[in-house]
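**Q** my questions concern the predicted model and sequence given below.
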Amino acid sequence: MSNEYIPFLSEIKDVIKHTDIEYTFRMAYVGDVKPGQFFEVSIPKFGEAPISVSGIGEDYVDLTIRRVGKVTNEIFENQVGQTLFMRGPYGNGFDVDLYKGKELIIIAGGTGVSPVKGVIDYFGEHREETAGMTVIAGFKSPKDILFKDSIKRWETQMDLIVTVDKAEEKGYREGMVTAYIPDLNISDLDHVAAIVVGPPIMMKFTVAELMKRGIKEEQIWISQERKMCCGLGKCGHCKMDDTYICLDGPVFNYTKGKKLFD
């Protein structure tokens, strides 16, 4: 019986650069894991950081990490073949079975694409399991766009809108993700499921626009992945009201999640 408090060593199988401060570390891992779950990645003497799963393979998980502090700075010093400590996976994640047979709408902003990427990848490869699929991914600028290789594949698999807040170059859609919701082609409101992940203010206004289109609260899921902390509900940093994001989430149906915004 494993001890969930004790980390295990995992080998870095690949390092994929997206931007100057965002890399995906492909970590050796064999076991059950869902999109939207997260691992704690740690380095002795530096600490640990909760990182969402952005890809799932037979013998690996992808962890897309932004270089923003002491722990992540040190993680970026590691290369293929070296090892990092991990524990997890934690959280409930996205259950793809909930979205099968539905018209699926996924809207994500910035690094919020990471926790939903596994859902996009799954249904991109199993289009017959949805009644239709639209993805809207928003980034600050062209240089901030993540998963460019995956985006090329998604363009052939689904209705995909990639937008940036502002672009100096031509050839990019501009505007907030909410600007594209009024024009979504929805054929059957009773069989729609929507996933929204990103900064809290983005999720708030995106959900509001979806509801203007007639999508009900119970048809919408969000992730509070920015609130994740120890993964075990012990530190209390993720507690919102009587809910522990690490234990009860980070994925919530909006009927519950709407009560958990700061």
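**A** Right, received. Where do you want to start?
**Q** for the rest of this, base every contact and every neighbour count on C-alpha atoms.
**A** Fine.
**Q** tell me which helix or strand the spatially most central residue of the chain sits in.
**A** In the chain, the C-alpha nearest the mean C-alpha coordinate belongs to Pro115, at 1.5 Å (C-alpha atoms, centre = their mean). Here Pro115 sits within helix 113-125, counting by DSSP states H and E.
**Q** tell me what that helix is packed against?
**A** Packing partners of helix 113-125 (3 or more C-alpha pairs under 8 Å, 6 or more residues apart in numbering; DSSP states H and E): strand 47-56, strand 103-109, helix 148-157, strand 192-197.
**Q** roughly how far apart are the closest residue to the residue nearest to the centre of the chain other than its chain neighbours and Leu84?
**A** Spatial nearest neighbour of Pro115, excluding adjacent residues (C-alpha to C-alpha, 6 or more residues apart in numbering): Gly36 at 4.4 Å. Separation of Gly36 from Leu84 (C-alpha to C-alpha, to the nearest Å): 21 Å.
**Q** that older thread, hang on, the residue nearest to Pro115 packs against Pro250?
**A** Yes. Gly36 lies in contact with Pro250 (C-alpha atoms under 8 Å); the separation is 7.5 Å.
**Q** try it against this one:
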Amino acid sequence: MTKNQYIPFASKIEKVIRHTQTEYTFRMHFDGAKEKVKPGQFFEISMPKYGEAPISVSGIGDDTIDFTIRRVGVVTNEVFEHYEGDSLLIRGPYGNGFQFSDYDGSELIVVAGGTGVSPVRGVIDHYAHHPEAVDGMTAIVGFKSPDDMLFRDDLKYWDAHIDLRMTVDSAKGQPGYREGFVTAVVPELTPKNLANTKAIVVGPPPMMRFTIAGLIELGIPEENIWLSQERKMCCGLGKCGHCKIGNTYVCIDGPVFPYLKSKTMVD
């Protein structure tokens, strides 16, 4: 019998990690996650009587997946009422995700802002633990303020194993932070071999637009840039049409796209 992809299944909350007042990571049980899920994919998390919401995978363990969720609406408000030992209803994974084979052997640059760090956390973490797989790696991450930082333990590990550059929009008087946007860091990069340099950009649309322009200005080929177009997704199966741009369904064909494809997607 064919499995109905619309029907969610219960997943136990193994751990809850609080990052900020409104952003928590829920670590969920998912058998064989490492073989079944890729960074950049997403799941639908549903709450009966409240609805469902698409949430990116922010971490992948042997039998767990992480969802880093911001409390911003009806569904996420209800999700925040569930903690360790409880279960949530999920379905997925959906989308294409990031393929490590696209970046292995290259010099890799990842630029992410705010919650945009979530879908690329798995990519950064993979190469921070396997630096021999790439010819150098730089991660540029930005947050609104020190109080809005996500994945603090990861940031410490990344800082020790890759070239991590972090910015905050405002340090709020706290010393030791670089104020400004991630876009200001891009011109400072000095890739060793532009033809062999790959880049991933995830964040708010204006940040992605200016970051990509900066990477191209450096001389990185357009075909070597990827981004995530997480927007308007609803059903996850290309049926509702909310995410359709032209003939492209973001939930099926993406949300990860080569820049050459993404720049032709005019909404």
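**A** Alright, I've got the coordinates. Fair warning: this is a prediction, and the values are worked out from it, not measured in the lab.
**Q** superposed, how do the two chains score by TM?
**A** Scored against TM-score structural alignment, normalised by the length of structure 1, the superposed chains reach a TM-score of 0.98; 262 aligned residues with a C-alpha RMSD of 0.9 Å.
**Q** turn the helices and strands packed on helix 113-125 of structure 1 into TSV, columns for distance to Lys170 of structure 1.
**A** What follows is these, written out as TSV (distance: least, C-alpha to C-alpha, whole Å):
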stretch	distance to Lys170 of structure 1
strand 47-56	29
strand 103-109	21
helix 148-157	17
strand 192-197	27
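**Q** now for those, which one comes closest to Val15 of structure 1?
**A** Proximity to Val15 of structure 1 (C-alpha to C-alpha) singles out strand 47-56 among those, at 12.9 Å.
**Q** mind listing what's buried along the closest one?
**A** In terms of neighbour count (16 or more other C-alpha atoms under 10 Å), strand 47-56 of structure 1 has its buried residues at Glu48, Ala49, Pro50, Ile51, Ser52, Val53, Ser54, Gly55, Ile56.
**Q** and Pro89 of structure 1, what's its match in structure 2?
**A** In structure 2, the residue matched to Pro89 of structure 1 (TM-score structural alignment) is Pro93.
**Q** compare Gly36 and Pro250 of structure 1 (neighbour count), which wins?
**A** Gly36 (30 against 27; other C-alpha atoms under 10 Å).
**Q** look up how far Lys259 of structure 1 lies from the more buried one.
**A** Distance from Gly36 of structure 1 to Lys259 of structure 1, counting by C-alpha to C-alpha: 20 Å.
**Q** neighbours around the aligned partner of Asp253 of structure 2 in structure 1, how many?
**A** For Asp253 of structure 2, the aligned position in structure 1 is occupied by Asp248, per TM-score structural alignment. Neighbours of Asp248 of structure 1 under the rule other C-alpha under 10 Å: 15.
**Q** what's the helix holding Pro115 of structure 1 aligned against in structure 2?
**A** Residues 117-129 of structure 2 are where helix 113-125 of structure 1 lands, counting by TM-score structural alignment.
**Q** mean distance, that stretch to its aligned residues in structure 1?
**A** With mean C-alpha distance after the TM-score superposition for structure 1, stretch 117-129 of structure 2 departs from structure 1 by a mean of 0.5 Å once superposed.
**Q** can you give me the buried ones in that stretch?
**A** Using 16+ other C-alpha under 10 Å as the test for burial, stretch 117-129 of structure 2 gives Val117, Ser118, Pro119, Val120, Arg121, Gly122, Val123, Ile124, Asp125, Tyr127, Ala128.
**Q** quick one on the thing from earlier: I figured the match of Pro89 of structure 1 hits Phe43, correct?
**A** Yes. Pro93 of structure 2 lies in contact with Phe43 (C-alpha under 8 Å); the separation is 5.1 Å.
**Q** quick one: map Asp148 of structure 2 onto structure 1.
**A** Using TM-score structural alignment, the partner of Asp148 of structure 2 in structure 1 is Asp144.
**Q** thinking again about what came up before, how about the residue nearest to Pro115 of structure 1, what does it touch?
**A** 52-54, 91-94, 115-116, 118, 223, 225, 250-251 (C-alpha atoms under 8 Å, 6 or more residues apart in numbering).
**Q** wait, is Met208 of structure 2 part of a helix?
**A** Yes. Counting by DSSP: H, G, I helix; E, B strand; the rest coil, Met208 of structure 2 is located in a helix.
**Q** state the distance from His129 of structure 2 to Pro191 of structure 2.
**A** 21 Å.
**Q** with Pro175 of structure 2 instead?
**A** Counting by C-alpha to C-alpha - Pro175 of structure 2 and Pro191 of structure 2 are separated by 29 Å.
**Q** what of Lys239 of structure 2?
**A** 42 Å.
**Q** so what's Tyr6 of structure 2 closest to, chain neighbours aside?
**A** Arg91 (7.4 Å).
**Q** re earlier: three-state assignment of the match of Pro89 of structure 1?
**A** strand.
**Q** Glu78 of structure 2 versus that one, what's the distance?
**A** Here the criterion is C-alpha to C-alpha. By it, Pro93 of structure 2 lies 21 Å from Glu78 of structure 2.
**Q** now do Asp86 of structure 2
**A** Taken as C-alpha to C-alpha, the span from Asp86 of structure 2 to Glu78 of structure 2 is 13 Å.
**Q** next one: Arg71 of structure 2
**A** For Arg71 of structure 2, the distance to Glu78 of structure 2 equals 9 Å [C-alpha to C-alpha].
**Q** which SS state does whatever residue of structure 2 lines up with Glu209 of structure 1 fall under?
**A** Residue pairing (TM-score structural alignment): Glu209 of structure 1 is matched to Gly214 of structure 2. For Gly214 of structure 2, the secondary structure call by three-state DSSP comes out as helix.
**Q** mind listing what Gly214 of structure 2 touches?
**A** Thr183, Val186, Pro187.
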